[in-house]
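Q: Here is my input, please return the structure:
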Amino acid sequence: MTADLRRRIFHVEKQLEAQQAELRLLKAQLTTQTKMIAFPVLALPPEIVSEIFLYSFEPGPFLALDSKAAPMMLLYVCKTWNRIALGTPALWSNVLCRLASGEKALRALAVLAERSGSTPLSVCIVSDAENPVRYDIHTFSVLFCQHSHRIRSLDMRVSSADLRVIDSYKPQLPALRELGSYAAEHTSRISMFRDAPNLSVVRFDHRHLDHIPFRWHNITALHAATSGLNMLLHAWQKMPNLAVCSYEPEKEDMTEEDIERGNAPVVVHKTIRALHAADFLCYDEPTTLLYYCRLPALETLVLNNVLDLDIVPFLDDSAPPLRRLILSAKKSRVICIPKVTQTLALMPHLTELDLSLCERDTYREFCAEFSRSPSVLPKLERLSLLSARYDRERSEGDELECLEHGALLELMIEAVSSRQATAPAKWKYQIRTLHIKMVEQVDVVYVSKASAIRCDDMSKDGVDLQLGPAADIIIFPHHDNL
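A: This next block holds a predicted model:
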């Protein structure tokens, strides 16, 4: 009898253990499902979460190991995210090395290079010239050379002395495509980039490129920040296949005496297709870039901080197939285009035009010319404008009037609606996008009944109309015209 009781107790204990195990499993499932309801991302497969991480942080910041920004903080959210993040090599491919941090810079490069697996690296090296701290640049250079074959993008924000030391170790850069060089000016010749066969994008600041030889014929994009005009034109002559260039002139770059001495000859570059020039100001000034270049292949021209714009001589001499012209005015000023008719006539291939903050007469002449003949800007499809409620100055004490927003809308709507698309187009109107925004916030715009009808007709034709900063802007017709 005792044996029978023991046997029954054994079976009950087994059943109890099984039920307790099932209870633990059910509780775990309940916890998981509750978390998934509150945090749906937890229900996704790790591969999808990894892709979300990459999409969220593309192209991603340069990382130091002590960074408190994402994606570094993903490691501290939960064990699952920690595991997924560490298993996503591309998250760790952007490395920040602050040389003044000493051992931390070495560890950052070593750890992140390991985490990123075989993913190409983007490396930013920074040294503090104003507050120098003792660090072993030679040890760093050795470690840098161990991983240099994987570097695709390199930013060198280092002192001239540090750059010379790194260069002396002859790092190999077969995968390098983008280079940013922001060291102080010096006369030492740097040779580490001469044998970078894939280098095609160069960014520099206050640097004479003669001291950093490249395979010049490979360079297709040049971004020159706060650089001299002579330096830029000299660089163009060395880069026969350059396609994209952005340029921010150095303050007080050239004087009229420099021009008279012939220090900046006219340069004809036959492959540049896109040019972005900051601080353009007035064309008539002899220190502006377009005064000294001819670009017969130019398709995109972006000019910032414009005051007066007379690009007729440039367009006439270059005869470029210009397709995009983007203008932005200097802060608190407006743009004056004295030769609107001639300018438009020289841009027959233009498909996109942005006339931000032009003065009243410029807008009026543009609308009159555009409405006059279908031969004026026959391919224009996208038109953007920016207007201001208050009058602004072109220069000190020289006030130019801006069109009131409603009046500008009336002009542009009438001009755009007057241009019919040519056969075999599937739509009625030539312009497919019309954006007119204001510097100041506007919620309600009053226009004539005729303009309101035109807007409705253009919308039905599929024209993308944005007539203010708010997407739900309301257009009311004038009561007098109802």
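Q: rest of the way, CA atoms for contacts and neighbours
A: Fine.
Q: Could you tell me which residues make contact with residue 205?
A: 181-183, 224-227 (C-alpha atoms under 8 Å, 6 or more residues apart in numbering).
Q: So which of these are in strands?
A: 181, 224-227 (DSSP state E).
Q: which stretches of the stretch 351-482 of the chain form helices?
A: Remark: helices assigned in the stretch 351-482 of the chain by DSSP state H, counting those that start in this stretch are 360-372, 405-417, 449-460.
Q: buried stuff in the shortest one?
A: Spelled out, it's helix 449-460. For helix 449-460, the neighbour count (16 or more other C-alpha atoms under 10 Å) marks 449-452, 454-455, 458 as buried.
Q: of all these, which two lie farthest apart?
A: Comparing every pair within the buried residues of helix 449-460 by C-alpha to C-alpha identifies 449 and 458 as the most remote, at 14.2 Å.
Q: Near residue 153, how many other residues are there?
A: 20 (other C-alpha atoms under 10 Å).
Q: Distance of it relative to residue 175?
A: To residue 175, residue 153 is 9 Å away according to C-alpha to C-alpha, to the nearest Å.
Q: Next: residue 467.
A: Counting by C-alpha to C-alpha, the gap from residue 467 to residue 175 is 47 Å.
Q: Could you also give me the structure for this second sequence? I'd like to compare it with the first:
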Amino acid sequence: MSSAEEELRTRLIELDNEIDAQKTVLLNLEHEKCLVQRRLNAVLDPITRLPLEISSLIFMMLQPRDPFPIPRPNKMPMVLLNVCNSWSNIALSIPALWTTFAILFPCAKGLKDLLPVWLERTRGQPLSVCLDGVFDHDVVDIIWKHGKQLKYLEIWAEDRIKKKAGADDSRVMRFWEKMPPEDLSSLKVLKLCGSSWDRTLPFSIRHIVELMNLAPNLNDCFLQEVRLADDGCRAGLVHSKLRRLSFRRGNGPGGDNGLVHYLSLPALEVLCMPDRLSTSEWDVFVEESSPPLRELELLASHSDFAFFKKCFEATPDLERFEVWSAKYPVLEEMFEALMLSPDLLPNLSTLVIHLPNIELFNMSNSFWKKLSTALAIRRRRTGIREFHCDSTFELPPSKMPGLGILDALKELRRDGMKIQLNIGAA
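A: The predicted structure is shown next:
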């Protein structure tokens, strides 16, 4: 090798080394520039100059109005991670930003990987979760791993959950089959919502009893549009903390298919009664539970006043009574009992009546007279404070309260009683 060639090769090596050194310097400068830029951003950004308590409140106020936001990259709180490092650090330091969310099945691609990271950001804080659709067991199993954090659990079964002819629906009926929850001790509210189309839900009576048994501190249980399958539940449950139990169908009470038969609820204060509870079944429930009911709501389209009376006698501390679709003669008997029996519901403060739109011809001329008289007597004796009456249809003029009745109701209003009539063009 000639000396000239060797000299050139040496020079190339020197240049490569100098380039590598300059690249290192450039990288260091770019890194330092990035750090300085972040510091400048922090100086200029009013959010980062605030105490963490204040910036946390601001970020919490940015949460969407939707009570259960669906995790998405371009939505709160994920979008905060893409603004700058300072905002990302603040967002990750606020567990409350991550504790409330909904999962819509079939879920978005990548959610199985994101969900464990998301839940880690909650730092063990109480969770409020909504599950909606045909459940993905892998995703639900991740939720159950954090079951002890669950404070509010809402489960929806949409119309797309329909049993096909000859299909095996066990995957839907047992949505925790791979990893059953072991501890729901923090759960305070359980809401199960079926489809308005067929009022079905992927649960049986046994599932509900199991869920409630895993949640000894449950306070509120709501079942909306639910028709539970009776799969031979063999054991009942005494739940000492449940205060509110609501069975609803549409806007009013309804549903159940026998769940109440398996429950003893000695702390129950609010009951929206299932529509299929007979007089004898009510007697058994009251005898076994002895609930200190304060509020009672029922659908009474097939009841007579004897059932009303049984309910009233079993709930002497009742403060609010709401009735749907009771027959007009039954309502008149109730008004008479409230007039003549001061010991009946002595603590009644609020009375709500939803007029039935059937058998309108049974609404006699004395209906409004007995109502206004009962309210006046109760106002003097027990201090009843509120009366609401509504109808889904407009009453014909012949069935509307007359001027004398309206004057009597106005007098009660002047006395401080809240009265609301939604019955048409009164």
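Q: coming back round to it: which one of the ones in strands among the contacts of residue 205 of the first structure sits in the busiest neighbourhood?
A: Among those, residue 224 has more neighbours than the rest - 25 neighbours, counting by other C-alpha under 10 Å.
Q: Would you mind confirming that it makes contact with residue 230?
A: No. At 11.8 Å, residue 224 of the first structure and residue 230 do not qualify as touching, with contact defined as C-alpha atoms under 8 Å.
Q: Give me the common contacts of those two.
A: Joint contacts of residue 224 of the first structure and residue 230 (C-alpha under 8 Å, 6+ apart) do not exist.
Q: May I ask which helix or strand encompasses residue 15 of the second structure?
A: helix 3-44 (DSSP states H and E).
Q: so where is that helix in the first structure?
A: The counterpart of helix 3-44 of the second structure in the first structure, using TM-score structural alignment, is absent.
Q: In the helix or strand just after that helix, which residues are buried?
A: Using DSSP H and E, the helix or strand that follows helix 3-44 of the second structure in sequence is helix 46-49. With burial defined by 16+ other C-alpha under 10 Å, the residues of helix 46-49 of the second structure counted as buried are 47-48.
Q: which residues touch the nearest residue to residue 282 of the first structure once chain neighbours are set aside?
A: Leaving aside its chain neighbours, residue 282 of the first structure sits nearest to residue 308 (4.7 Å; criterion: C-alpha to C-alpha, 6 or more residues apart in numbering). The contact partners of residue 308 of the first structure, by C-alpha under 8 Å, 6+ apart, come to 281-283, 335-338.
Q: neighbour-wise, which of those residues leads?
A: Busiest of the contacts of residue 308 of the first structure [other C-alpha under 10 Å] is residue 335, holding 27 neighbours.
Q: I figured that residue hits residue 354, correct?
A: No. At 11.8 Å, residue 335 of the first structure does not count as touching residue 354 under the criterion of C-alpha under 8 Å.
Q: List the contacts of the counterpart of residue 181 of the first structure in the second structure.
A: In the second structure, residue 181 of the first structure lines up with residue 131, judged by TM-score structural alignment. Neighbour list for residue 131 of the second structure: 102-105, 153-156 [criterion: C-alpha under 8 Å, 6+ apart].
Q: likewise residue 280 of the first structure?
A: So, once contact is read as C-alpha under 8 Å, 6+ apart, residue 280 of the first structure ends up touching 288-289, 303-307.
Q: Put the buried members of the residues you listed into a ChimeraX selection.
A: Here is the ChimeraX command that selects the buried residues among these (16+ other C-alpha under 10 Å):
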select :288,289,303,304,305,306,307
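Q: May I ask which two of the contacts of residue 280 of the first structure are separated the most?
A: Pairwise over those, using C-alpha to C-alpha, the maximum falls at 289 and 307, 14.6 Å.
Q: quick revisit: between the contacts of residue 131 of the second structure, which sits nearest residue 213 of the second structure?
A: The closest of the contacts of residue 131 of the second structure, once distances to residue 213 of the second structure are taken by C-alpha to C-alpha, is residue 153, at 14.8 Å.
Q: you'd agree that closest one is up against residue 128?
A: Yes. Between residue 153 of the second structure and residue 128 there is a contact at 6.0 Å, judged by C-alpha under 8 Å.
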